[in-house]
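Undergrad: the following comprises the amino acid sequence and a computationally predicted model.
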Amino acid sequence: MIRENLNKTINYMKRNGVKKAVGMAYERLTAPYDMHYFYEPPTKEELERQRGTVFEKMPLISIVVPAYETREEFLAALIDSVTAQSYENWELIIADASESDRVKKCVETAEKSLAGRRAERIKYHALSKNEGISGNSNQAIAHASGDYIGLLDHDDLLTPDALFEMVKAVNTLSEQGISAKLLYSDEDKCDESGKNFREPNIKSRFNFDFLLANNYICHFLLLETGLMRQLGFRPAYDGAQDYDLILRAVGRMREEEIAHIGKILYHWRCHDLSTAANPASKLYAYEAGKRAVQAFLDEKRIDGKVEDTEHVGFYRVVYKPDIFAARKDVGALGGSVLDRDNKITSGILLQNGTCPFAGLYGFFSGPANAASVCRDVWALDARTMILRGEDIPVFEEVMKVPYIEKTKERDRAYCNRLDESIWRQRSLALCAVFRERGQRLVWEPKIRVRR
């Protein structure tokens, strides 16, 4: 763990310089976001209850695992995590491109230890040629017979309730008359032993702009089989092939067909060669991710250029000539309000009027770097908002203060103009106007106004 953090700090300093590296180190030391995290697995009683649950829809889930010279202890643990699922309508497809028989022997050992149907659900396929992660994954998909396909890396783990929670979400949407196309869950990281857990990635409901900035969906992912086969993985984006797939998939569905399951259902194993432990170990993957986002923008004819940020795997889209011209779906842009101590006091507003990043220093990146890139939000503090010219009269009518074009000139003009509670109350009312139009409100961390 110490070596892992040291490697991250050194690589960050090489990319961004000493000053920013010191700031990052200070954040890690003073704001350990996962300090009190403890993964608590479902109880035996809960798993038994889940096994006895009969849903109206009981889809077959195909879990595909492209394998290559996988360490025996990792693959055995993966298989155990799948066979322990409380939802039992699944199949595990292992597509092996190894030169040795290491993976095959591990699968055979697992099958011998399992009874009847569970052993039969494990389907091993030896690939004649190693076509890389995308090509091998496509071969695995070709053998899938399920209604949904789940993606599982060959050294990671599922929690025992992962498939149950996914199928539960499928049925919840079905009751609303919606057919789920893509489902994803929260995740955490585990050490090589697979027994110690940390860094929970607690995700949001689908967030288009955050997805353009980072593959926050990542693990655990289920995709409707027909769409998965239609799109497939593209070898040109190896290393970020799942990111490329997700971007193309969401571009072909309605947002209500996307479900987020707010539970840890996936353990991403950290070891020397994994990006979970050391992002710099696969920098090519982040370059591929950058190209995947650019390809998505080009496909959708959104005029913008994708740039790297100070964090590997996180991107910023520079729109041409600006976001309003490039994207008609965006109603307003906004940022953060900072106090004299350079701490965030407002900016993003939740439905209850609170700011999720309140108390963070302006130079902090936040948990999972979420405070360092753009994202869609419920509401924005009006003091930070940048608007189209035609919406300025709406601003002034609702806020009852003049709209000031340049954000740098708002510090003194807006500082003590209204009470904080009034700013928030009126900001929520203004943002409701844009939501009613079906427009997005986008938070941009670079926009700042000081109190």
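TA: That came in fine, so what should we check first? Every value quoted in this text rests on a predicted model; they were computed, and no experiment measured them. Residues are numbered from 1 along each chain as shown.

Undergrad: can we go C-alpha only for contacts and neighbour counts from here?
TA: OK.

Undergrad: just say helix, strand or coil for Asp155.
TA: On the three-state scheme (DSSP: H, G, I helix; E, B strand; the rest coil), Asp155 is labelled coil.

Undergrad: tell me which element Val449 is part of?
TA: strand 440-450 (DSSP states H and E).

Undergrad: show me the contacts for Glu91.
TA: By Cα atoms under 8 Å, 6 or more residues apart in numbering, Glu91 lies in contact with 60-63, 121-123, 146.

Undergrad: doesn't it lie inside a strand?
TA: Yes: using three-state DSSP, the assignment for Glu91 is a strand.

Undergrad: contact partners for the spatially most central residue of the chain?
TA: With distances taken as Cα atoms, centre = their mean, Tyr216 lies nearest the centre of the chain, 1.5 Å away. The contact partners of Tyr216, taken as Cα under 8 Å, 6+ apart, are 203, 210.

Undergrad: now name the helix or strand holding it.
TA: Element membership for Tyr216, per DSSP H and E: none, as it lies in no helix or strand.

Undergrad: quick check: the gap between it and Leu127.
TA: 31 Å (Cα to Cα, to the nearest Å).

Undergrad: quick one, what contacts Ser62?
TA: 90-93, 144-150.

Undergrad: and which of those residues is nearest to Ala25?
TA: Comparing the contacts of Ser62 against Ala25 with Cα to Cα picks out Gly150 as the nearest, at 36.1 Å.

Undergrad: take a look at this one as well, against the first:
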Amino acid sequence: MLSDKPLVSIFTPAYNSEKYISECIESVLMQTYENWEYTIVDNCSTDNTKKIITEYVKKDNRIKLYSNKYFLPQIKNWNNGLKKINLDSKYCKVLHADDWLFPECIEMMVKVGEGNTNVGIISAYRLEEDRVTLKGLRYDTNVFKGHEICRKHLLSEIFVFGSPTALLIRTDIIKKYNCLYDEDEVHADTFACLKILKEWDFGFVHQVLTYTRRHNESVSSHVNLFDTKVLERIRALEKFGQYYLRPNVLQYHKTKRLRGYHRLLARRFFELRPLDYWKYHHNELNSIGLRVNWAFVGMLIALQIFRPIDTFPHIRKGCDKIYLKLKKTIKPRVWH
């Protein structure tokens, strides 16, 4: 009976995950879909992660453990692990060590993939801590044009990619790329989806199938401290906008997003962000051929400092008009 079902390779990158790794592995063992192989790559953990995984390897020969000789950065470790999965499989399911799958996850996702040969990525609703996310798609279909999904993503109308845990990907797609994830991108998983969907359609299961934790302090603190999500939206427009948006629409949203980005930088000035924050934004934009218009940021800061206080409403009303006029006329000319 298993031979009638396509093989699914499950991959978990693990590092110091002793608190959650058992729950993660148990969720795989409880899948209603049984034709799978499970590859776990331990990234030089210093706790009991490797010991816990080894016990499961002894119990089920479908589970395989690999240990890195040297510690690898997160994205590089993802790419390294994908090279160790069974490339004869038809689908690949990434599962982070601190997440888990609902029992019907793989079965329901494979069903969508098998029913639609042009679907390259399958997602579903996810439980993110205590709330359901990845919402916004029409309920009357499971298949969506890849270009339409990416267009809506770039315009910030929907977000249905989530983290790698939320997705099932055809293994043929992974074999096509030497490195599926761009190791220079903080949000490499999102960029991978935008890259894949240039040629493939997007599948979706209207059911909660994965659980994601947000406890990862090192990653979460970096994202929040450095506002990487704001930069990700700008970089995504610059890299992929030409494929999914008409030129006039792309230019409009580039300008709109950059205005908001510069206003954000002006607000961060009053929060006394560290010097590394400003260097990060300068370097990240430079890496895609753009630059921060510091003169524009300075003007926004000055306007905030010198705006009259509420005790002089008649003066403030006039200055507000000047302020709004300046915001429209001072343009961050950084798009090439």
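TA: Structure's in. What do you need? Model, not experiment: these values are computed from the prediction.

Undergrad: is Ser9 of structure 2 located within a strand, as I assumed?
TA: Yes: counting by three-state DSSP, Ser9 of structure 2 is located in a strand.

Undergrad: what does Tyr20 of structure 2 correspond to in structure 1?
TA: By TM-score structural alignment, Tyr20 of structure 2 lines up with Phe74 in structure 1.

Undergrad: strands along structure 2, start to end?
TA: Assigned by DSSP state E, structure 2 shows strands spanning 8-14, 36-42, 63-67, 91-94, 100-101, 119-128, 131-133, 143-144, 168-170, 201-212.

Undergrad: in structure 1, what range does the fourth one match?
TA: The counterpart of strand 91-94 of structure 2 in structure 1, counting by TM-score structural alignment, spans residues 148-151.

Undergrad: how much does the matching stretch stray from structure 2?
TA: Following superposition, stretch 148-151 of structure 1 is found to deviate from structure 2 by 1.4 Å on average (mean Cα distance after the TM-score superposition for structure 1).

Undergrad: distance from the chain centre to that stretch, please.
TA: Chain-centre distance of stretch 148-151 of structure 1: 16 Å, with Cα atoms, centre = their mean, to the nearest Å.

Undergrad: contacts for it?
TA: Contacts of stretch 148-151 of structure 1 (Cα under 8 Å, 6+ apart): 59-65, 141, 219-225, 228.

Undergrad: again with stretch 43-55 of structure 2
TA: In contact with stretch 43-55 of structure 2 (Cα under 8 Å, 6+ apart) are residues 13-18, 21-22, 42, 65, 67-72, 77.

Undergrad: buried ones from those, can you make that a PyMOL selection?
TA: Those of those that count as buried under 16 or more other Cα atoms under 10 Å are selected in PyMOL with:
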select buried, resi 13+14+15+16+17+18+21+22+42+77
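
Undergrad: in helices only, show me the contacts of stretch 43-55 of structure 2.
TA: Judged by DSSP state H, helices contain the following of those: 21-22, 77.

Undergrad: any idea which of those residues is closest to Leu237 of structure 2?
TA: Nearest to Leu237 of structure 2, judged by Cα to Cα, of these is Asn77 at 26.3 Å.

Undergrad: correct me if wrong: Val242 of structure 2 contacts Leu250.
TA: Just so we're on the same page, residue 242 of structure 2 is Gln rather than Val. Yes: with contact defined as Cα atoms under 8 Å, Gln242 of structure 2 reaches Leu250; the gap is 7.4 Å.
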